[in-house]
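*Asks:* The following comprises the amino acid sequence and a computationally predicted model.
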Amino acid sequence: MVGLIKCLAVAAFCLAAPAIAHPGEHHDPQAVKREVRAREAMAFHAKRSLSGCANSLHARELKDRNVARRAHTLQQLRKKRNISSRPAKYRRDLAALERWEVVDHNHTLAMNDGSEVLNSENEVFGAYTSCILTPTITDGPYYVWGEVVRQNVKEELYSDGVDVHLEVQYIDINTCRPVPGALVDIWNANATGVYSGVSVSGNYAADGWDSTYLRGVQQTDREGVVNFDTIFPGHYDGRATHTHLLTHLNATLLPNKTLEVGTGSVAHIGQLFWNEVLRTAVEDTYPYTTNTKPVTSNAEDMWSVQQADSAYDPFPEFAYLGDNLDDGLFAWIQIGINATLDFTDSSNYGIAAYYEADGGHENSAMGGAPIGTGSMPAMPSSTSA
């Protein structure tokens, strides 16, 4: 249960250094400083809260169920792809990574010892993985409201790349229990660094505002889990490689499998990052090799390097399904949220477009900037365990 406490701290930004974000994304340094102070306060409350429940019976039982589920998922993914070869032996050059990346998220090697399957499964899947305290960072200028509920967000066009089956589990930091019924948006750039659904300077999506590739919504199950079939994201100028997640609580799901506008709260805004050696290996494959945009490393990114450390780890765990990337990846991460907070009015939250029955539409009210008021939710005076 010690690993669950990892989600408690959020490191400060290095505000003095100039940085490039998504094209069209702007940040007020003073506002960011205020948000840093608010996050530090949240981390303090979350630590006290989680410490009181991380070793409880229900938390230990949840760990056992996580082991069984993730091991089963890996087996089923390999079976579906008719993969009989052992996962590739793959290690990162730890000396070349920044300090917070020293933790080896690649669990491929641990699955090779067939004589100790149970031990391997516990080693790989048993520990609480990285938690991300809300709100991680901005949702960027490319969030689209109204994406369809679907697990497989890959489409026939513009979705070629290394397959990733991503499992995300949401844990309430106040109780250490799963968060069922949350509606989770996912979106990321395709292999050539372009987002669907938005067509503006810096990001001209193929098929324009009507495009939906690599976007979707899933609802967490009783274990607080959602699964997405997507691809490893491509890079673009000014940002390290990342995947977006945004989580709604108590939002209304319409019969057409979209979310009703204006319902529910925004409980988490986050970006998942991917370690450099894995990214390099992926980008040596087609169609990533056709991406001519400059690469930004994790160390150069305006968000990941300032926020990530041994306590705050935004890198998913992962395993190769087979002996090379052609077989795809299984990745998983645990995210700690405070279900009592709402970031709808935060400057981190903005809607670039709406996808409706007649297609996609630009949010004219946004004007290239987040639509939130810029305020952070008030911190509770105490957090109960």
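*Replies:* That came through, no problem.
*Asks:* okay, CA-based contacts and neighbour counts for the rest of this
*Replies:* Will do.
*Asks:* Just list the residues touching F232, thanks.
*Replies:* Residues near F232 by Cα atoms under 8 Å, 6 or more residues apart in numbering: G161, V162, D163, V164, N190, A191, V282.
*Asks:* With A353 as the reference, measure out to it.
*Replies:* Distance of F232 to A353, computed by Cα to Cα, to the nearest Å: 23 Å.
*Asks:* Next: V164.
*Replies:* Counting by Cα to Cα, the separation of V164 from A353 is 26 Å.
*Asks:* With C131 instead?
*Replies:* According to Cα to Cα, C131 and A353 sit 29 Å apart.
*Asks:* Just want to know which of these two has more residues nearby.
*Replies:* Using other Cα atoms under 10 Å as the criterion, C131 and A353 rank with C131 on top: 28 against 23.
*Asks:* So which residues of the stretch 51-200 of the chain form helices?
*Replies:* With helices called from DSSP state H, counting those that start in this stretch, the stretch 51-200 of the chain shows them at 57-80, 117-125.
*Asks:* For the ones you listed, give me JSON lines that also has distance to Y204.
*Replies:* Shown next, in JSON lines, are the helices of the stretch 51-200 of the chain (distance: least, Cα to Cα, whole Å):
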{"stretch": "helix 57-80", "distance to Y204": "34"}
{"stretch": "helix 117-125", "distance to Y204": "39"}
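*Asks:* another structure for you, compare them:
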Amino acid sequence: MHDHDQGLAIDIETMMRRRALRWLAVAGAAPVALLGCGGGGDNAGSTTSGTGSSGGSSGSGSSSGSCTVIPGETAGPYPGDGTNTNSGGVVNALTLSGIVRSDIRTSVAGANGTAEGVPLTVTLKLVNAGASCAGLEGYAIYLWHCTREGGYSLYSNGVTEQNFLRGVQVTDADGEVRFTTIFPGCYSGRWPHMHFEIYPSLASATSGNNDVKTSQLALPAAACSEVYGTASGYSASVSSFAAVSLASDNVFSDDGAATQLATVSGDVTSGFEASLTVGISA
């Protein structure tokens, strides 16, 4: 069985719960805390993290008008944030020495692997949707995603001893963080994406239980088609990408990724740049 098969089933269950809760909210029901997804794959255990509760702003930068709160999403079965396990026990990349870094292509804390792939720079701008989209300074954002082959460090076969493609950055005065990474692969049943968790401060970014928002970033079709169709090492993504769409993806299908689809520029030769404005209520 593929490493992701069990995780997809749990993602679907989580998505259905989230849809039901949104319907209840429209009907006037009281807010209900969302649960995180369970574990998945041969090396993953159960996840106990939720989307977290709102935290206070650590500061604010420039205002840019109106914006929308990004949907809370499942962390999936491979968060590596201390809320679930692999075959060796609890997995927590957040406590690793060196995890606070902008270039996440290599492993840290004694592991020496490097994730190969098309270069990609990711800029996330965290804004306060309740205050004219002012940039939020001093928040910590933990970003993680799969390799070009579709596996997750710490969990997937062949990379359980690695912790690359995971890292934490603190938002600057404009609410921005910037990661240097590689374009992720596409695996069966999921649109190409990245995961991230938002914490009210770097000091609180030690467990997924402390986050104020968990969500996902979707990559646009044109960039995915170019990478998977021309770059070496992505052959496994071709058939998986051909079989999925934003409308069929079990995470992005409910709102079409309207607030989660990144803007991407660049090419395979020189690399890509992706950016996304992330609105939260702070």
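*Replies:* Looks like it arrived, so ask away. Quick caveat, the model's predicted, so the values are computed rather than measured.
*Asks:* could I get the contacts of F232 of the first structure as a markdown table with neighbour count and distance to I171 of the first structure?
*Replies:* What follows is the contacts of F232 of the first structure, written out as a markdown table (neighbours: other Cα atoms under 10 Å; distance: Cα to Cα, whole Å):
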| residue | neighbour count | distance to I171 of the first structure |
| --- | --- | --- |
| G161 | 24 | 30 |
| V162 | 22 | 28 |
| D163 | 20 | 26 |
| V164 | 23 | 22 |
| N190 | 27 | 29 |
| A191 | 27 | 31 |
| V282 | 21 | 30 |
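*Asks:* In strands, which of those fall?
*Replies:* When the contacts of F232 of the first structure are checked against strands (DSSP state E), the matches are D163, V164.
*Asks:* List just the nearest of the contacts of F232 of the first structure to H27 of the first structure.
*Replies:* N190 (24.9 Å; Cα to Cα).
*Asks:* show me what contacts the counterpart of the closest one in the second structure?
*Replies:* N190 of the first structure maps onto T147 of the second structure when the alignment is built from TM-score structural alignment. Contacts for T147 of the second structure (Cα under 8 Å, 6+ apart) come out as A115, E116, G117, S153, L165, I182, F183, P184, G185.
*Asks:* same thing but at 6 Å, please
*Replies:* Contacts of T147 of the second structure were listed using Cα atoms under 6 Å, 6 or more residues apart in numbering, and they are P184, G185.
*Asks:* Please report the distance of it from G158 of the second structure.
*Replies:* Look at T147 of the second structure and G158 of the second structure: by Cα to Cα, they are 11 Å apart.
*Asks:* Which helix or strand contains L8 of the second structure?
*Replies:* Assessed by DSSP states H and E, L8 of the second structure sits inside helix 5-26.
*Asks:* Which stretches in the first structure count as strands?
*Replies:* 144-145, 163-172, 177-178, 183-187, 199-200, 203-204, 215-219, 225-231, 242-249, 265-273, 317-320, 329-337, 353-356, 359-362.
*Asks:* Go through the ones you listed and name the closest to N152 of the first structure.
*Replies:* Proximity to N152 of the first structure (Cα to Cα) singles out strand 225-231 among the strands of the first structure, at 4.5 Å.
*Asks:* against the second structure, where does that closest one fall?
*Replies:* Going by TM-score structural alignment, strand 225-231 of the first structure sits over residues 176-182 in the second structure.
*Asks:* how much distance is there from the matching stretch to the middle of the chain?
*Replies:* Relative to its parent chain, stretch 176-182 of the second structure has a centroid offset of 12 Å by Cα atoms, centre = their mean, to the nearest Å.
*Asks:* Check the mean deviation of it from the first structure.
*Replies:* Compared with the first structure after fitting, stretch 176-182 of the second structure deviates on average by 0.6 Å (mean Cα distance after the TM-score superposition for the first structure).
*Asks:* Contacts made by that stretch with the rest, please.
*Replies:* By Cα under 6 Å, 6+ apart, stretch 176-182 of the second structure touches 102-105, 117-125, 169, 171.
*Asks:* Could you identify the most distant pair in the residues you listed?
*Replies:* Taking Cα to Cα, no two of the contacts of stretch 176-182 of the second structure sit farther apart than G117 and T171, at 26.0 Å.
*Asks:* how near is the closest residue to I12 of the second structure other than its chain neighbours to Y78 of the second structure?
*Replies:* Leaving aside its sequence neighbours, I12 of the second structure sits nearest to N250 (Cα to Cα, 6 or more residues apart in numbering; 5.6 Å). Per Cα to Cα, N250 of the second structure is found 16 Å from Y78 of the second structure.
*Asks:* Who has more neighbours out of these two?
*Replies:* Taking neighbours as other Cα under 10 Å, N250 of the second structure and Y78 compare with Y78 leading, 33 against 21.
*Asks:* For that one, what is the corresponding residue in the first structure?
*Replies:* Aligned partner of Y78 of the second structure by TM-score structural alignment: Y142.
*Asks:* Spatially central residue for the second structure, please.
*Replies:* The structure's the second structure has its C-alpha centroid closest to H195; by Cα atoms, centre = their mean the separation is 0.6 Å.
*Asks:* residue contacts, it?
*Replies:* H195 of the second structure touches L143, W144, Q216, counting by Cα under 6 Å, 6+ apart.
*Asks:* One more pass at 8 Å, please.
*Replies:* Residues near H195 of the second structure by Cα under 8 Å, 6+ apart: A75, L143, W144, H145, T214, S215, Q216, L217.
*Asks:* Now the residue mapped onto it from the first structure: closest residue in space that isn't a chain neighbour?
*Replies:* Alignment note (TM-score structural alignment): H195 of the second structure maps to H244 of the first structure. Once flanking residues are discounted, H244 of the first structure sits nearest to Q271: 4.5 Å by Cα to Cα, 6+ apart.
*Asks:* What's the local residue count around that neighbour?
*Replies:* 24.
*Asks:* Against F272 of the second structure, how distant is the aligned partner of it in the second structure?
*Replies:* Counting by TM-score structural alignment, Q271 of the first structure lines up with Q216 in the second structure. From Q216 of the second structure over to F272 of the second structure the distance is 18 Å, taken as Cα to Cα.
*Asks:* just S102 of the second structure next, same as before
*Replies:* Between S102 of the second structure and F272 of the second structure the computed distance is 16 Å (Cα to Cα).
*Asks:* With E226 of the second structure instead?
*Replies:* 11 Å.
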